[in-house]
Every structure is written in C-alpha cells, then in structure tokens.
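*Asks:* take this sequence and fold it.
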Amino acid sequence: MTVAKALQQSAARLAEVGVDTPGLDARLLLAWVLKAWREDLAREPERELSAREQTIFNKALALRAERRPLPYITGEQWFYGRPFKINRAVLIPRPETEMLVTAALEKCADNPAPRLADIGTGSGCLAVTLAAERPDARIWATDLSRDALNVARKNAVRHGVAGRLTLLAGDLLAPLPPDARLDVIVSNPPYV
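*Replies:* The predicted structure follows:
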C-alpha cells in the first residue's frame, strides 16, 4: 500500500466513526509510524509501506477509531517547542498550559537564580520547560503518582535538565523542604 492510499483509506475510516479531524489524524499517525514529519508524506505519495509499517499503522488507526487520544497512541506530545513522553500515567499537556510557562518566566525575569516549584507535575512539562528556559533556576516538582514522576524523570533526562530538577513524591507542597523559599509556584491540576 502506498502512502497516498494509506492516507486516503485511513482518513475515510476515521471520518466514518466521527473523528473530528480525520485527515490530520491519519497524517500524524502515518508520519509517526514512518518516523517522518507529516509534511514529508506529501513528498513521497507513491512510497510503499512495508508489511511491518502497515501493521503498526493499522493498530494505531484502530486505537484512534476507538477515540484514544493521539498522544496516548504515539507516546508523545509537543509542549513549548519540545517533545514530551506521554503515557496513561499522566494527563496530556494542553497548548493553553504554555501560558503558565510564559507567565512564570515573566515573573522571575529579573531574578538571577529563581527558585520554582511545579505542584502536580505529571509529565513534567512545566518543570522541565522552565528548567530548559532558565538554566540558572532551581526547580522542585511534586506529584502523588510515582508513575507520573517516572515519566517526568524521563522527560527531564531527555531535555538535559535532570540535574537541576528535584522530583518529589507527595501531596501538593508537603514534600518540599521546610526551608524552601520559592519565587514562583506553578500548577496545572486536572479539571481546573
């Protein structure tokens, strides 16, 4: 099956089951399977998919047809220009959450060594992004879920900030050191 045929058939299948953006979702899934940018698909419409690629694509397509969110299928979500590992242990970072990063960066712009905390870190997208944007910052991130903290740890390592980010298991501010003086606290709890 060619790239063009795979896209045509998969978009039709997703449209049939009522997926809101069937063409886009088909392109994103196929690009993920082929380890390419979605724009690359248009350059090689006659490229033949291998049997393995077809199998992986069909499985991913079936999950999307069942309404599984794309990041839970691909295991990745972009946030503030960076890819983040995502799995069922964490919520998917939303684009509007990027405003928290911008606000936190503005708040500590004049501080040469800001101290920040991310409460309920989940994937670590806030803490990791703040650490990447402010190499001089000291950052703590808390979460009740050890599985979520493992995802955050992987993202911190992936983006080279693990040495400046302390991940702590516990509820809200409780796991922070008692003498922690913070310049900024960020949090994006679910459903708020």
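
*Asks:* CA only for contacts and neighbour counts going forward, please
*Replies:* Will do.

*Asks:* what's the spatially most central residue of the chain in contact with, if anything?
*Replies:* The centroid of the chain falls nearest to Gln77 when counting by C-alpha atoms, centre = their mean (3.0 Å). Residues counted as contacts of Gln77 (C-alpha atoms under 8 Å, 6 or more residues apart in numbering) are Pro71, Pro83, Phe84, Lys85, Ile86, Ile92, Pro93.

*Asks:* surely the fifth one and Phe79 touch.
*Replies:* No: the criterion here is C-alpha atoms under 8 Å, and Ile86 misses it with Phe79 at 11.1 Å.

*Asks:* which one of these two has more residues nearby?
*Replies:* Shown here are Ile86 and Phe79; by other C-alpha atoms under 10 Å, Ile86 has more neighbours (27 against 18).

*Asks:* give the contact list for the more buried one.
*Replies:* Per C-alpha under 8 Å, 6+ apart, neighbours of Ile86: Pro71, Tyr72, Gly75, Glu76, Gln77, Ile92, Ser123, Val151.

*Asks:* list the buried ones in the host helix or strand of the last one?
*Replies:* Under the assignment given by DSSP states H and E, the secondary-structure element containing Val151 is helix 146-158. Within helix 146-158, the residues that qualify as buried by neighbour count (16 or more other C-alpha atoms under 10 Å) are Arg146, Asp147, Ala148, Leu149, Asn150, Val151, Ala152, Arg153, Lys154, Asn155, Ala156.

*Asks:* compare with the first, here's sequence two:
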Amino acid sequence: MNHKYNVLEAIDAGVSLLERTDNPRLESEVLLSHILNVPRSWLIAHPSKPLSLTNQTQFINIVNRRKEGLPLPYLLGHWEFFGLDFLVDKHVLIPRPETELLVEIAISISNKLKRPLVADIGTGSGNIAVSLAYKVPKALLIASDISFNALLLAKTNSLKHKTSRQIQFVQADLLKGLPKVDIICANLPYLTTHETFTLEVGLNEPHLALNGGHNGLKYIKQTIITAKSHLREHGTLLLEFGDNLETIMQIVARCFADAKLTTHYDLARRPRILQVST
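*Replies:* Next up, the predicted model:
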C-alpha cells in the first residue's frame, strides 16, 4: 500500500470497491467511521485528515470483506432495531425493520394489561424481548431459543439496555417447558429449505434461524398447535411470516376455533403479522 489515504480518499476507495452494493458511499462512510471510532459527521468535517497506516489497512480489509458479501451488521457487530442498538454476530439473525411491527402490536396489547407476561420464542439477539421490556417496564418476559450462543448474546443485549431484571432467558425448543403467558411473540424461521440454501441471506446468516423446512412452515405449525395450552385466558399469539398466509390461517382455524384473527401489513403493504386473539 504505497499511497497513504486521507479521509476523503479512503471513502472514495471504498466506494470503488463497493460499487455493487446498494449504497456504496454510505457503506464506505459507515465502515470508515467504525474503524476510526468517530461519527460520520466527523468524516465530513475532516476530509483532509490523514489515516494512519494501521487504520488504512483495517479499512481496506473490512471493505473487502463487505465486497465479498458479509452483511454490514456482522462487520460492525451491532445493528439498530426499534430505536435501540443491538449487538449481533453470526449466531443470530440480523434484526429486520419489518419485525418492529410485531413489537408495536405487542406493546399495544401489553399496555392494556396490569402485569403482562410475554413469551418471545426464537429470541435470537433478543431484539423483540428487549425492545418490549424497554418500552413496557411493567412487562415480564420469557425469552427462549434453542441456540445457547444466541441466548448469551440476547442476555448481553438485555444488560446493555438495562432490561435484564424483566427477562428470563431459557434454552428451549419453541414453547416446550414454558408456562402460560398473556402474549406469545413468534418470529420463527419461515424460509423453505430450498430458499435457505439458494438465497443470498443463507450464505451468511444462521440456517437455524432461517430454515423452516420443506414448505417453510415447520416451526410455525408446531407453535400454532401448542400455543393454545400456553396462553392464559384472553391471550394473544403474534406470528411473523413470509408467505403462506392462507395455509397458516387454515392451521390456526383448526387449533383456535373461536379466536379472532387479524392480519397486520408492513410498510410495503405485505401481510406480515398474524394476530390470534383468544
């Protein structure tokens, strides 16, 4: 590396390497601010500031990893969800903005209850459980995941946002061993096995958090079948899903004959959350 970059030159070099990403300049700036441990506004205010050789090497290395397809949140080690900053790593799914809708609905229901008890199954990074606990201090939560590594990260996120006293973390397979609760939040794997192994998301994110079986409904179906025995009177099941709404509603209708079903749509006007109110 013969030429020593200043801030602007480093950003431009990153843009050239990241030309196939959706927003090369933004990503280049985010990665450089991460390496220098400064806000992006500092980069804009100091375009002529020279980089140390160490920082320059680190920056080019991380940009090349992004160029190779590693998701930005994994490179940064954190990602924003519901206005909070969550630690993320290769053991958990990257929090998606669509899932914020599930949290909004859970908050609305929880606020109407005196002391809500909520189960977040397949908690991953803990983004749903921690966000709900943060916004509803009176809520108590059980956050379960089959992955021990995911639970460790989720607990770290709960400590970071000072919600650990409200959340019990349990290594469990879906609802197995969990008590009756007022609300079940379930953002479970809903890609088909074929999609998991062929879509770009499956190249880097954990298959355990993506693969929903041959039709994408393996864990959703299991949860629907067992949910009724885990809900208190007038309890609610909140399911995030990708496709197959009609099939999911048929399964729910067989298991919850008298329940009220409400479909909630995300910002793209796609059906995203099914609310089952008993």
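
*Asks:* what range does whichever helix or strand comes after the helix holding Val151 of the first structure cover in the second structure?
*Replies:* Moving toward the C-terminus from helix 146-158 of the first structure, the next helix or strand (DSSP H and E) is strand 165-169. Mapped onto the second structure using TM-score structural alignment, strand 165-169 of the first structure spans residues 167-171.

*Asks:* how far apart are that stretch and its match in the first structure?
*Replies:* Compared with the first structure after fitting, stretch 167-171 of the second structure has a mean deviation of 0.5 Å; criterion: mean C-alpha distance after the TM-score superposition for the first structure.

*Asks:* which residues are contacting the helix holding Val151 of the first structure?
*Replies:* The contact list for helix 146-158 of the first structure, computed with C-alpha under 8 Å, 6+ apart, reads 84-87, 89-90, 121-125, 128, 142-143, 162, 165, 167-169.

*Asks:* list the contacts of the equivalent of Asn87 of the first structure over in the second structure.
*Replies:* The equivalent of Asn87 of the first structure in the second structure is Asp89 (alignment by TM-score structural alignment). Shown in contact with Asp89 of the second structure (C-alpha under 8 Å, 6+ apart): Tyr74, Gly77, His78.

*Asks:* need those residues in CSV (columns: distance to Leu237 of the second structure).
*Replies:* Converted to CSV, the contacts of Asp89 of the second structure look like this (distance: C-alpha to C-alpha, whole Å):
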residue, distance to Leu237 of the second structure
Tyr74, 30
Gly77, 31
His78, 29
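
*Asks:* comparing stretch 149-157 of the second structure with the first structure, how large is the average distance?
*Replies:* With mean C-alpha distance after the TM-score superposition for the first structure, stretch 149-157 of the second structure averages 0.6 Å from its match.

*Asks:* what stretch of the first structure does that stretch fall on?
*Replies:* By TM-score structural alignment, stretch 149-157 of the second structure lines up with residues 147-155 in the first structure.

*Asks:* on the three-state scheme, Thr263 of the second structure is what?
*Replies:* Look at Thr263 of the second structure: counting by DSSP: H, G, I helix; E, B strand; the rest coil, its state is strand.

*Asks:* so it sits against Ile273, correct?
*Replies:* Yes: contact between Thr263 of the second structure and Ile273 holds when scored by C-alpha under 8 Å: they sit 5.9 Å apart.

*Asks:* of the two, who's got more company?
*Replies:* Neighbours per residue (other C-alpha under 10 Å) separate Thr263 of the second structure from Ile273, with Ile273 holding more: 25 against 15.

*Asks:* find the nearest non-adjacent residue to the more buried one, please.
*Replies:* Of all residues not flanking Ile273 of the second structure in the chain, Glu240 sits nearest, at 4.6 Å (C-alpha to C-alpha, 6 or more residues apart in numbering).

*Asks:* pull the number of nearby residues for the one you found.
*Replies:* 22.

*Asks:* for Leu84 of the second structure, same thing?
*Replies:* 14.

*Asks:* correct me if wrong: it contacts Ala133.
*Replies:* No: counting by C-alpha under 8 Å, Leu84 of the second structure sits too far from Ala133 to count as a contact (11.9 Å).

*Asks:* sorry, back to before: any idea how far the equivalent of the residue nearest to the centre of the first structure over in the second structure is from Pro97 of the second structure?
*Replies:* Aligned by TM-score structural alignment, Gln77 of the first structure pairs with Trp79 of the second structure. Shown here: Trp79 of the second structure relative to Pro97 of the second structure, a distance of 11 Å by C-alpha to C-alpha, to the nearest Å.

*Asks:* could you do Val38 of the second structure as well?
*Replies:* 25 Å.

*Asks:* which residue ranges of the stretch 151-278 of the second structure form strands?
*Replies:* For the stretch 151-278 of the second structure, strands defined by DSSP state E, counting those that start in this stretch occupy the ranges 167-171, 181-186, 231-240, 260-265, 271-277.

*Asks:* by how much does the second one deviate from the first structure on average?
*Replies:* So the one you mean is strand 181-186 of the second structure. Its aligned residues in the first structure lie a mean 1.2 Å from strand 181-186 of the second structure after superposition (mean C-alpha distance after the TM-score superposition for the first structure).

*Asks:* hmm, who's touching that strand?
*Replies:* Residues from elsewhere that reach strand 181-186 of the second structure (C-alpha under 8 Å, 6+ apart): 102, 106, 116-122, 227, 230-240.

*Asks:* please apply the same query to the shortest one.
*Replies:* With contacts defined as C-alpha under 8 Å, 6+ apart, strand 167-171 of the second structure is touched by 129-130, 133, 140-148, 151, 155, 158.
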